[in-house]
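Colleague: sequence? don't have it. structure:
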């Protein structure tokens, strides 16, 4: 197998890892106003993703960096042509990070409400726009002979791409709801599981139409098979959720997102960005790639560091595997008292500020 093909596969794996892991973070954040009916439930939800969300974002950084190094022409065309939607995603991720990090720093209901709005918007916007972006990438965009995108922002908001955005949004909402059901206990667990089933039905209906539209024009037998398996995994996950088996339910959405993403990359190969103006102007794994020497060095780096990253993330998920119940969350009165004591008691510098 050529190095260009190997790196195309590795980048696909990075995007799969990003969507299946960061996908439930997006879902949990966007569902905050729906499932988080009081402060205790909101802290349970945010506590469920607290140890993971920033580590999950590393997959995006690595995917972007790998694309830049392995396929610089792909990176340049993608980030210049999709500049505005990618900027909106970046701003949303920054806003969400601020909300998650600073929510518990001020003991004020209005402060926490503002941080919650930042978390909700910063989760929903990327969940929608990633579907729009990937639908356009796979179906093709206007690229000229100089490998430059010659369309406009509104060209990206075509009906099929917007449908793709709704698919990723509803899939991530389902994924997030089932993650909350898996990681919490009490009334929140049951409400999240029931909501996940309802959202999953909507996501499945939208996904079937979207995958058919995408693969009918670009896909082949392998990508179509992966799409069918993705739909089957989602249905199996929803059936498991109905019977109260949250672990299998979350596994179902996990596998469904992974297979759906894999089907898009299989449909795309050997192109990396097809041109709708002339197939000869499409960016491929060959004309968009770096030199063989660069790819060779990167391959050895990946061989050394990828297992380390996987081991670290596996250890993190194992360490924080237990459910979060309501009694694990301090009451608002206790939270306010500890916060006030920490602020006023300079003689107790060893007492940390309680955060959500």
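Modeller: Structure received. Since the model is a prediction, treat every value here as computed from it, not as a measurement.
Colleague: hey, let's count contacts and neighbours off CA atoms from now on
Modeller: Fine.
Colleague: where do the helices sit along this structure?
Modeller: Under the criterion DSSP state H, helices of the chain are mapped to 3-30, 32-35, 39-49, 53-56, 58-70, 72-81, 83-102, 109-139, 159-183, 187-218, 221-242, 246-268, 292-319, 332-344.
Colleague: deepest-packed of these, please.
Modeller: helix 159-183 (a mean of 27; mean count of other Cα atoms under 10 Å).
Colleague: and the angle from it to helix 221-242?
Modeller: 40 degrees (axes from the mean of the first three to the mean of the last three Cα atoms, to 10 degrees).
Colleague: what angle do helix 159-183 and helix 3-30 make?
Modeller: In this structure, helix 159-183 runs at an angle of 70 degrees to helix 3-30, with the same axes, to 10 degrees as the basis.
Colleague: could you list every helix and strand in contact with helix 159-183?
Modeller: Identification of packing neighbours for helix 159-183 by 3 or more Cα pairs under 8 Å, 6 or more residues apart in numbering; DSSP states H and E yields helix 3-30, helix 39-49, helix 109-139, helix 187-218, helix 246-268.
Colleague: in TSV: the ones you listed, plus distance to residue 274.
Modeller: Written out in TSV, the entries for the helices and strands packed on helix 159-183 read as follows (distance: least, Cα to Cα, whole Å):
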stretch	distance to residue 274
helix 3-30	15
helix 39-49	36
helix 109-139	7
helix 187-218	10
helix 246-268	8
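Colleague: between the ones you listed, which one is nearest to residue 313?
Modeller: Evaluated over these, closeness to residue 313 peaks at helix 3-30, with 10.6 Å, by Cα to Cα.
Colleague: tell me which of the helices of the chain approaches residue 153 most closely.
Modeller: Closest approach to residue 153 among the helices of the chain is made by helix 83-102 (7.2 Å; Cα to Cα).
Colleague: what about versus this one:
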């Protein structure tokens, strides 16, 4: 197997890991004003992701860095053509991170509520725009012969990409509701479980529509098989939420997100940035770094990736216990 294919697969894995881990962070943030009736309940919800949210964002940094090093042409075209959406995502992530730290700096309810809404907005914007971005990557964008993006911002807001944004939003919200039910106990666990069961219905409908559109418009046999398994996993998540089996529900929503990302990348391959004119598309071959660069990066990845994964797994193990409202002081 060529190193360009290996690194395409590794970048797929990094994005799948990011959607899996940061996905429930976004879902928790979006559901904060829905499930949190007062300050103690909102603190309980935030505490479910408190020890892990910043570590989950590392997957985005690594995915961006890997893309820059392995496929610099892809990185340049993506970050120049999608400048505004990615800027909005970056600003939202900054606001969200600041909000987690600042909401408790003053003993004032209005102060905390403002930062809670910032957490909501800082989670909602990336949850939608990541779907829009990946929808456009799979669909194809206007590129010239020099692989420069020649469209405008509103070219990115096409029906297929907007459906992709709605899909990631509902999937992340469902993933977040299941995670809250998994990490809490008592009344919050019950409410989050009921909300997850409710969200599973629109999630199935919207995700099925997006995956069906993708399979028909950009047919790839292996990609379609992966999408079918992802759909079955989502149906399994819906059943598990109704049975109040939070562990199985979380495993199913996690599998849904990982398989959905994998299916999109399989459908994309060997392109990394398809153009509306196929002659101008970026592929794993014409967008990649030199073979020597890829070889050095491969050895670095082999050495350090297991350490990073092991450390993050240890973090989740340490903070594995359920949280209860009685442990949140008034």
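Modeller: Cool, got the structure. Predicted, not measured: the structure shown is a model, and the values here were computed from it.
Colleague: superposed, what's their TM-score?
Modeller: TM-score for the superposed chains, counting by TM-score structural alignment, normalised by the length of the second structure: 0.99, backed by 330 aligned residues with a Cα RMSD of 0.6 Å.
Colleague: can you put the helices of the first structure in CSV and add distance to residue 153 of the first structure?
Modeller: Compiled in CSV, the helices of the first structure are given as follows (distance: least, Cα to Cα, whole Å):
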stretch, distance to residue 153 of the first structure
helix 3-30, 23
helix 32-35, 30
helix 39-49, 33
helix 53-56, 28
helix 58-70, 21
helix 72-81, 8
helix 83-102, 7
helix 109-139, 11
helix 159-183, 12
helix 187-218, 20
helix 221-242, 28
helix 246-268, 22
helix 292-319, 32
helix 332-344, 46
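Colleague: between these, which gets nearest to residue 147 of the first structure?
Modeller: Using Cα to Cα as the measure, helix 72-81 is the one of those that comes nearest residue 147 of the first structure, at 6.6 Å.
Colleague: what sits against residue 242 of the second structure?
Modeller: Residue 242 of the second structure makes contacts with 193, 194, 197, as judged by Cα atoms under 8 Å, 6 or more residues apart in numbering.
Colleague: now those in a markdown table, with distance to residue 80 of the second structure?
Modeller: Formatted as a markdown table, the contacts of residue 242 of the second structure follow (distance: Cα to Cα, whole Å):
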| residue | distance to residue 80 of the second structure |
| --- | --- |
| 193 | 41 |
| 194 | 42 |
| 197 | 40 |
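Colleague: which one of the helices of the first structure lies nearest to residue 150 of the first structure?
Modeller: When these are ranked by proximity to residue 150 of the first structure (Cα to Cα), helix 72-81 comes first, at 7.5 Å.
Colleague: mean per-residue distance, that closest one to the second structure?
Modeller: Between helix 72-81 of the first structure and the aligned residues of the second structure, the post-superposition mean distance stands at 0.3 Å (mean Cα distance after the TM-score superposition for the first structure).
Colleague: and that helix, what other elements does it pack with?
Modeller: For helix 72-81 of the first structure, the contact count by 3+ Cα pairs under 8 Å, 6+ apart identifies helix 58-70 as packing neighbours.
Colleague: need the residues that contact the helix it packs on.
Modeller: Looking at helix 58-70 of the first structure with Cα under 8 Å, 6+ apart, the contacting residues turn out to be 4, 7, 11, 14-15, 17-18, 74-76, 289-290, 294-295, 298.
Colleague: now do 10 Å
Modeller: With Cα atoms under 10 Å, 6 or more residues apart in numbering as the contact definition, helix 58-70 of the first structure has outside contacts at 3-4, 7-8, 10-19, 21-22, 71-76, 285, 288-292, 294-296, 298-299, 302, 309.
Colleague: circling back to that earlier point, right, and the helices and strands packed on helix 159-183 of the first structure - which one's nearest residue 95 of the first structure?
Modeller: With Cα to Cα as the criterion, residue 95 of the first structure lies closest to helix 109-139 of these, at 5.8 Å.
Colleague: with the second structure overlaid, how far apart is that closest one on average?
Modeller: Helix 109-139 of the first structure: mean distance to aligned residues in the second structure after superposition is 0.5 Å, counting by mean Cα distance after the TM-score superposition for the first structure.
Colleague: what's the mean distance for stretch 39-48 of the second structure versus the first structure?
Modeller: With mean Cα distance after the TM-score superposition for the first structure, stretch 39-48 of the second structure averages 0.8 Å from its match.
Colleague: give me the distance from that stretch to the chain's centre.
Modeller: Relative to its parent chain, stretch 39-48 of the second structure has a centroid offset of 22 Å by Cα atoms, centre = their mean, to the nearest Å.
Colleague: quick check: residue 145 of the first structure touching residue 278?
Modeller: Yes. The pair residue 145 of the first structure and residue 278 qualifies as a contact (Cα atoms under 10 Å) at a distance of 8.4 Å.
Colleague: for residue 325 of the first structure, find the nearest of the helices of the first structure.
Modeller: Comparing the helices of the first structure under Cα to Cα, the one sitting nearest is helix 39-49, at 7.0 Å.
Colleague: so which bit of the second structure is that closest one matched to?
Modeller: When the second structure is aligned by TM-score structural alignment, the counterpart of helix 39-49 of the first structure is residues 39-49.
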